[in-house]
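S.K.: pasting the sequence and the predicted coordinates here, then a few questions.
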Amino acid sequence: MAITASMVKELREKTGAGMMDCKKALTETDGDFEKAIEFLREKGLASAAKKADRIAAEGLTAVEVDGNAAVLLELNCETDFVAKNEDFQAYVSGLAKHLLAKRPASVEEALEQQMVGTDSTVKEKLSALIAKIGENMNFRRFEIVEKADKDSFGAYVHMGGRISVLTVVENSTNEDMAKDIAMHVAAINPRFLSTAQVSNEVIEQEREILTQQALNEGKPENIVQKMVEGRMQKFYSEVCLLEQPFVKDPDVTVAKLLKKEGDNVTISSFFRFELGEGIEKRQENFAEEVMSQVKKS
């Protein structure tokens, strides 16, 4: 049976599911609307779509290491209560293993892949979880990282998944040190790895701010430049990982800590996911919410 645009539109209006999901349901059921609705319900797609406009800024970040490959990911839900749910946590664990096995290039590609160890796609499994738990969820981002045998990963998860960090230390197999640096990144949140990574735009903007601060303090113009240079070094020590005082021993910088391990030991990259960063969270007044429910009852 030919599936028309009007049939897809009608099914979408009845279920709230996406257009492509509706078309697939109608195709699978040869245009039978009741069976198509049941198909969407079984996949969790009908109820999941109705929750899609609800803000999901809680959830978990996670790190999974497998030999010379590791993945960092974030899965969001609406409440931290659901983030502690065993099914939610199991999905995060399974998703991490899937990403390492299949190596998708994007979230969109990952969602369409058949999830490792299941007969459903990543998206279908997520939709079924949404339907079961009753909250909107969103697979937001991931980063797959590789290293050589001579290098080490530093993996650290803070506060049960509020922050996850992955560092790659080259020319050292000291995983304890790599993890200590990951803990440092979690705590201090550097913006850059080294001064070389700071863009000219950021440098000029900071110089301008520091210059104006010095002039506002009434400093003579002939010494302002020297003051700015000194304060720029302080700026670098605040935003660049290698220049920062090591959180467990502030007497040494991270760069000096690495040098103790060996002259050629360095950090090639680091990744830090903080749960919900950049997501505009809904501000709720729980007293008003309770009162509104009382009035309805």
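M.R.: That came through fine.
S.K.: contacts, neighbours, all on C-alpha from now
M.R.: Will do.
S.K.: what's near enough to touch the residue nearest in space to the middle of the chain?
M.R.: Ranked by distance to the mean C-alpha position of the chain (C-alpha atoms, centre = their mean), the top residue is residue 74 at 3.8 Å. Neighbouring residues of residue 74 by C-alpha atoms under 8 Å, 6 or more residues apart in numbering: 59, 60, 61, 62, 139, 140, 141, 142, 273, 275.
S.K.: helix or strand for residue 108, which one?
M.R.: Using DSSP states H and E, residue 108 falls within helix 107-112.
S.K.: which elements pack onto that helix?
M.R.: For helix 107-112, the packing partners by 3 or more C-alpha pairs under 8 Å, 6 or more residues apart in numbering; DSSP states H and E come out as helix 122-133, strand 138-146.
S.K.: distance between stretch 44-58 and the chain's centre?
M.R.: 18 Å (C-alpha atoms, centre = their mean, to the nearest Å).
S.K.: against that first model, consider the following:
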Amino acid sequence: MISSKIFARFVHLQGPCLAAEKSLLATLRKKTGYTFSNCKKALELHNNDIKQAEAWLRQQAQSLGWAKATKLEGRQTSQGLIGLSFNSKNAALVEVNCETDFVARNKEFHKYVEEATLSCLNFAQTQPGDKTIKKISLNSDQMKAFLATDGKSLADHLALMIGTVGENASLKRGLCVKAPSDVHLVGYVHPSGSDGSVLLGKIGGLIALKQLSSKCADLDEIGKKLCQHIVGMNPQKIGTSDDEPAKDKEEEVCLIHQEFLLDDSVTVKEVLDEHEIEVVDFKRLECGGDTVEGVNQPLELIETCQ
């Protein structure tokens, strides 16, 4: 029979230990989001070393993600999001697809789109500048090879995300843009619901503007309004004075001849003239579309990353 003193000592020694283990377990679950049983197993396998346990959990999830990605491969991914990140000289537009709109609203899916977009923006920033706008189109395989902020590839993160959300997803395409010193880039997505460094929506718009004088005090503000127009009105080209305006205003495809979305009493050309700015180029990317819309002449300016 165990004496009361020994029993009391046993309780005294085990109590704080059990409390510490529960605290580690709670911390690991909160940090990773994995199940109680998996977190407990991870801690047991690594003698309660939370860093090693977390690394093991992510390795396991990634392994399961690859297996699930292989199993789900081929299932249609028609939903998803456009990610857009930009500064005045560099921009990246990325499309990531999934099977359902429900997953497109999932936080893990959002995190992946953000990570992919920032990786593409980083790629754009590392490219050498030029006197003209440099545009680099990226396919799925090229983007998958890019490294995320943690040093893992976007392919690895895609597998992990698939394992988490439980349905197929694909990194469809991307576009990187680098502007010369005299051109200013501005972007916008719709619907607009992101305030961070990456904007997420169903349609993304990007515009490259050049000041013809110092009259326009806020290129970002007017640029955003013009991007809203591009997203909403879907022009096919900038247009020139040689382009005759369409007889039916609803069928106008030239940006400069379209009625301005935010004020249909004026045309886009009149807005540009008022602020003494010029549209050098624009892009419009819609989730589920086949091509990057708004690709203007000359097409030779578009480069494909090898």
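M.R.: Structure received. Everything numeric in this text was worked out from a predicted model, so none of it was measured.
S.K.: tell me the counterpart of the residue nearest to the centre of the first structure in the second structure.
M.R.: Under the alignment (TM-score structural alignment), residue 74 of the first structure pairs with residue 95 in the second structure.
S.K.: and its match, that one's in a strand?
M.R.: Yes: using DSSP: H, G, I helix; E, B strand; the rest coil, the assignment for residue 95 of the second structure is a strand.
S.K.: the aligned residue in the second structure for residue 246 of the first structure: neighbour count?
M.R.: In the second structure, residue 246 of the first structure lines up with residue 260, judged by TM-score structural alignment. Number of residues near residue 260 of the second structure (other C-alpha atoms under 10 Å) recorded here: 22.
S.K.: my guess is residue 260 of the second structure meets residue 272, correct?
M.R.: No: in this structure, residue 260 of the second structure is not within contact of residue 272 by C-alpha atoms under 8 Å, at 10.4 Å.
S.K.: where do the helices of the stretch 1-150 of the second structure begin and end?
M.R.: 4-32, 36-45, 50-72, 101-104, 107-125, 140-144 (DSSP state H, counting those that start in this stretch).
S.K.: now the stretch 101-250 of the first structure
M.R.: 107-112, 122-133, 175-188, 200-216, 221-239.
S.K.: ranking the helices and strands packed on helix 107-112 of the first structure by burial, who's on top?
M.R.: Comparing these by mean neighbour count (mean count of other C-alpha atoms under 10 Å), helix 122-133 ranks first with a mean of 21.
S.K.: average gap between it and the second structure?
M.R.: Here the mean offset of helix 122-133 of the first structure against the second structure after fitting is 1.1 Å, by mean C-alpha distance after the TM-score superposition for the first structure.
S.K.: residues in the second structure aligned with that helix?
M.R.: Aligned by TM-score structural alignment, helix 122-133 of the first structure corresponds to residues 154-165 of the second structure.
S.K.: for the helix holding residue 108 of the first structure, which positions count as buried?
M.R.: Buried residues in helix 107-112 of the first structure, defined by neighbour count with 16 or more other C-alpha atoms under 10 Å: 110, 111.
S.K.: from the chain's centroid, how far away is that helix?
M.R.: Worked out by C-alpha atoms, centre = their mean, helix 107-112 of the first structure lies 15 Å from the chain centre.
S.K.: what's that helix in contact with?
M.R.: Residues from elsewhere that reach helix 107-112 of the first structure (C-alpha under 8 Å, 6+ apart): 99, 104, 121, 122, 123, 139, 140, 141, 142.
S.K.: contacting residues around the first one?
M.R.: What it means is residue 99 of the first structure. 71, 110, 144.
S.K.: mind checking what the last one lines up with in the second structure?
M.R.: By TM-score structural alignment, residue 144 of the first structure lines up with residue 176 in the second structure.
S.K.: not counting sequence-adjacent ones, nearest residue to the residue nearest to the centre of the first structure?
M.R.: residue 61 (4.3 Å; C-alpha to C-alpha, 6 or more residues apart in numbering).
S.K.: residues in contact with that neighbour?
M.R.: Listed by C-alpha under 8 Å, 6+ apart, the contact partners of residue 61 of the first structure are 72, 73, 74, 75, 157, 161, 162, 163, 164, 273, 274, 275.
S.K.: what's the match for it in the second structure?
M.R.: That one, residue 61 of the first structure, aligns with residue 82 by TM-score structural alignment.
S.K.: likewise residue 223 of the first structure?
M.R.: Residue 223 of the first structure maps onto nothing in the second structure, by TM-score structural alignment.
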